[in-house]
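1. could you look at this predicted model? Sequence included:
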Amino acid sequence: MTHRVYIHTVGCQMNVLDSEMVIADLKRHGYTVVDTPQEADCVLYNTCSVREHAEEKIYSALGKIRESKKANPDKLIGVMGCMAQKDQEIIFKRAPYVDMVVGPGQLHAIPELLTKIRDGEGRQMAVSLGRKDDKQAVVARSHETFDPLRDPSMRPTPFQAYLRIQIGCDKFCTYCVVPNTRGPEQGRVPQQIVSEARLLAEQGCREITLLGQTVNSYKYNADGETTDMTSLLEMLHEVDGIERIKFVTNYPKDMTERLLIAVRDLPKVSPYLHVPAQSGSDVVLKRMKRGYTIAEYMEMFERIEHILPDAAVSSDFIVGFCGETEEDFQQSIDLIERCRFKNSFIFQYSVRPGTKASERLQDDVPREVKADRNHRLLDVQNRIAKEENAKLVGQDVQVLVEGPSKKADQSDPDAMVLQMTGRTHCDRIVVFDGNRRQAGQMLDVHVDDVSSHTLIGRVKTVDVVSIGL
């Protein structure tokens, strides 16, 4: 019997990549992918625990699928990912009709677990060890990965792919659950990463994005030699077929001069750096246990400006963290004004069970104050982003075309002209009138107008001179 699987993914790029791996593995075991949970006899939810909203979204989806399970008791429901690792038995209690709970370190076990359930062995749970359950090396081994399994059909576009180079995190920011859900920081074997990049190139990828919780902290030690992020970029730069290399997310204190020089000198490496600040206040950063001061962040930022003056830098901010005053918040506004980030992802703080903040700090900023600060900081960032984008009006930018934009009228599949979208080397979104055949191409686009998030242009055509014969 051919089983039909549907997967619903929320959260970060790591989760998108995990879903690709799981589907590749299930296809290898004879599964086919369907477009709706109603069609499936196996429904998987790949979850996130970074924000409360992401968890409630999954519990809401589980509530909706419950009736479908009642109508078809043989339909299997699985919860995987970070929420599964964090909540474990809680998921079975809140949603007793769930058949399987699998942490991000055990995703390779999903086909076997599904077989056990169908064979009458009851519901299954597979999760990694907690950080304090054993020695770090043993805990690390319980967070496994099976990255070389890839499925191009699961990617946002056939021409771009994520490539994990690191799992886990050892920074232990007080607000963050990742060190607990994804385990100790581990760099993957560099030769394996390069081999996977070659596979992606063979599958038609032109751009890869290297993933890690603190990606620029990447290190792999073997036989007395250390491969760091700079060395890895130099190795990947030699892979034929790959034309752009990006990497996220970066940790400020590991943004070294050597790494920035590599970004400058390796043409394939995009001059785009996502370096979360999280707050502009030293007091808040200390409470967050971020490990740097604003003076140190600015020292890093000035290093970027000196070595990569044309780089695009983006950031993350949390508003309303425990004890944040109006003065603290104003310092975040000041930091955005000074750094003029390409964009910033701004989030309202929510308590995450199991973190140091939930145990030791009071969530004392009212919800309405958090919402107000969110809007105010976003307004400042959007204004600056539009001002920075406006500097590109009248210029030509090279765009890797991804496909029709979200706003494109796709009602006519044979339409000759529709709005297409792509990204520059600096990760700026560009829209222009074009056609589907341009997807996957590198095109020069002349920028005519901008918004806070988008460059608006037209494909630059080559002038043809007629010669009389």
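-> That came through fine.
2. drop to CA atoms for contacts and neighbour counts, all remaining ones
-> Noted.
3. who touches residue 194 in this structure?
-> Going by CA atoms under 8 Å, 6 or more residues apart in numbering, residue 194 touches 235, 236, 239.
4. pasting the second one now:
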Amino acid sequence: MPSAPQPEVISLGCRLNIAESETIRALVAGRDMVVVNSCAVTNAAVKATRVAIRRAKRDRPDAQIVVTGCAAQIDPASFAAMSEVDRVVGNADKLTSQAWQTDAPVVVSNIMQVRETAPHLAASFSAHARAFVEVQNGCDHRCTFCAIPFGRGPSRSVPAGAVVDRIAGLVDAGHREIVLTGVDLTSYGPDLPGAPTLGHLVERILHHVPKLERLRLSSLDGIEIDDRLFALLTDQARIMPHVHLSLQAGDDMILKRMKRRHSRAESVALVERLKATRPDIAIGADLIAGFPTEDAAMFANTRALIDDCHIVHPHIFPYSPRAGTPAARMPQVEPEVRRQRAALLREAGETARANWLQTLVGTSQHLLVERPGDRGHIGNFAEVSLDEHAIPGDIVRIRITGATSDRLSATREPS
């Protein structure tokens, strides 16, 4: 007999969505359903959500199509109006069993009233080599370009004990690398008793889960990296040498108009300290091209930041005006100029990345093997193609034999 249809969860956007998609997968087990877990960070992300919905309906015309995530939370009516969509579920609701036990076409709570996060803490990441653990959600800051606080709600943290227990369970289940995720990860803790920081949480994880081999942190706000967290990032071999910073721009006037809390000089100084203390650390960063009022000199400052901050994992966005945000009401840079500047940033980032990858040729590294078994990432998050298959989820010792513009090639060494 043919097997019963299985649910499919399509995860768009951030690593937090990946973590939450695993919880959704467990909540809808056994149903003929496609859940699109959407992103709203840019207009392009919202468009990608609509494309995914239409493709899901074409591929599985008999399945129930449910849309959730940030785009669904911010604008549920527009998704409910799509002929392909059966239900819309909000960002807080998607992680509760109650939302999946009703046939109501729209289940979207007021996200701004949510005060807790992650009672779900996904139990399985069988489809991923690394496991993603949500420790924080929401954001209390109001960057002028960002709509995500309206999709995620206020900042809230998961108690450290619950995080430690979940990570211990995932390690016992065979996961050798854990990624801590959140919307504003470095704001972890002030809503919890004793107001612990992210550094306190990381210390507890390392102490109480000694079998955890690799811990990786997702995007960090550099201005909130205190001395405790800095020491952990630079001293602890079990923390991967990879820091992704939410920089956004390299010009002080643009940073002020974005309502960011750091200056260009503070970003450069932070990276210089990180690299001086742990030279092998690799820097990633989010950068926006064509923010309102950005002129050629301001853009040049952001472009120069790629070299000044040794950015080898760039994540480049052309500015995307989000309805209801202050930046959408500022004088806009022409769309074509935005696109051109984003292309120039990507070109500079690709050059920096290619040069960095060349410096790794001939070195020995440890690779976390990813599906199907002939690829993976090393500690600094450089992507590697392996010359022979290994078991996904294993950590193997390799020697880097070559580099292209975007990835390394390697051969396996004896353990």
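-> Arrived safely, thanks for sending. What you are looking at is a predicted structure, and each value in this text was computed from that prediction instead of being measured.
5. before we move on, back to that, tell me the buried residues within the contacts of residue 194 of the first structure.
-> The neighbour count (16 or more other CA atoms under 10 Å) marks residue 236 as buried among the contacts of residue 194 of the first structure.
6. among the contacts of residue 194 of the first structure, which one lies nearest to residue 350 of the first structure?
-> residue 236 (38.0 Å; CA to CA).
7. how about the alignment partner in the second structure of the closest one, nearest residue that isn't a chain neighbour?
-> Under the alignment by TM-score structural alignment, residue 236 of the first structure pairs with residue 205 in the second structure. Distance criterion CA to CA, 6 or more residues apart in numbering; nearest residue to residue 205 of the second structure, sequence neighbours excluded, is residue 164 at 5.6 Å.
8. just the element for that neighbour, please.
-> helix 160-172 (DSSP states H and E).
9. likewise for residue 5 of the first structure?
-> Here residue 5 of the first structure is assigned to strand 4-9, by DSSP H and E.
10. tally of neighbours for residue 51 of the second structure?
-> Residues contacting residue 51 of the second structure under the criterion other CA atoms under 10 Å number 11.
11. what does it align to in the first structure?
-> Counting by TM-score structural alignment, residue 51 of the second structure lines up with residue 60 in the first structure.
12. hang on, its match is in a strand, isn't it?
-> No: judged by DSSP: H, G, I helix; E, B strand; the rest coil, residue 60 of the first structure forms no part of a strand; its state is helix.
13. roughly how far does it sit from residue 139 of the first structure?
-> Between residue 60 of the first structure and residue 139 of the first structure the distance, using CA to CA, to the nearest Å, works out to 32 Å.
14. on that earlier part again, need the contacts of residue 194 of the first structure in CSV with distance to residue 52 of the first structure and secondary structure, can you?
-> Output for the contacts of residue 194 of the first structure, formatted as CSV (distance: CA to CA, whole Å; DSSP: H, G, I helix; E, B strand; the rest coil):
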residue, distance to residue 52 of the first structure, secondary structure
235, 39, helix
236, 37, helix
239, 40, coil
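15. same list, the contacts of residue 194 of the first structure, but as CSV with distance to residue 143 of the first structure please.
-> Formatted as CSV, those follow (distance: CA to CA, whole Å):
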residue, distance to residue 143 of the first structure
235, 26
236, 25
239, 28
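16. so how far is residue 95 of the first structure from the match of residue 51 of the second structure?
-> Note on residue 60 of the first structure: its distance to residue 95 of the first structure, by CA to CA, is 10 Å.
17. got a list of what the match of residue 236 of the first structure touches?
-> 163, 164, 167.
18. measure how buried the last one is and give me the count.
-> Right, the one you point to is residue 167 of the second structure. By other CA under 10 Å, the residues close to residue 167 of the second structure number 26.
19. and it, what pairs with it in the first structure?
-> Taking TM-score structural alignment, the alignment pairs residue 167 of the second structure with residue 197 from the first structure.
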